[in-house]
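K.L.:
Sequence plus the predicted model coming up.
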Amino acid sequence: MKRTLMGSKAKARKGSGFLKRMSSKAGQKVIKARRAKGRYRLSV
């Protein structure tokens, strides 16, 4: 039987990786906010 959540690293990067975030204005805002908050991980 398969597990309920089987995420792939490639898909995660494609959808919510750093480069994807930086490619849009809203995504850049997300990175900026996470930097301001002091997040250890800015994106996946």
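P.N.:
Now that the structure is in, tell me what you want to look at.

K.L.:
all contacts plus neighbour counts: C-alpha atoms, from now on.
P.N.:
Noted.

K.L.:
I'd assumed R34 was in contact with F18.
P.N.:
No - the pair F18 / R34 is not scored as a contact, 11.8 Å apart, by C-alpha atoms under 8 Å.

K.L.:
so what's in contact with those two at the same time?
P.N.:
Counting by C-alpha atoms under 8 Å, 6 or more residues apart in numbering, the shared contacts of F18 and R34 are L42.

K.L.:
and here's the other structure:
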Amino acid sequence: MKRTYQPSKVRRARTHGFLVRMKTRGGRAVINARRAKGRKQLSRV
């Protein structure tokens, strides 16, 4: 049986990237929460 996770950098960036996060209010909240926590990496790409 084929594995369910077939990694693709493009697809990952398009769903979890910084630009996608900044598009919505909720996404911006996520970024701000990670900034407040002091995360080294805010989002992928």
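P.N.:
Nice, I can see it. Just so you know, these numbers come straight off a predicted model, no measurement behind them.

K.L.:
so where is whichever strand or helix holds G26 of the second structure in the first structure?
P.N.:
Using DSSP states H and E, G26 of the second structure maps to helix 25-37. Aligned using TM-score structural alignment, helix 25-37 of the second structure spans residues 25-37 in the first structure.

K.L.:
got the contact list for the matching stretch?
P.N.:
So stretch 25-37 of the first structure is contacted by K20, R21, M22, L42, S43 (C-alpha under 8 Å, 6+ apart).

K.L.:
Let's see that with 7 Å instead.
P.N.:
R21, M22, L42 (C-alpha atoms under 7 Å, 6 or more residues apart in numbering).

K.L.:
That one vs the second structure, mean deviation?
P.N.:
By mean C-alpha distance after the TM-score superposition for the first structure, the fitted stretch 25-37 of the first structure averages 0.2 Å away from its aligned residues in the second structure.

K.L.:
Tell me how far that stretch lies from the chain's centre.
P.N.:
The chain centre lies 11 Å from the centre of stretch 25-37 of the first structure; the measure is C-alpha atoms, centre = their mean, to the nearest Å.
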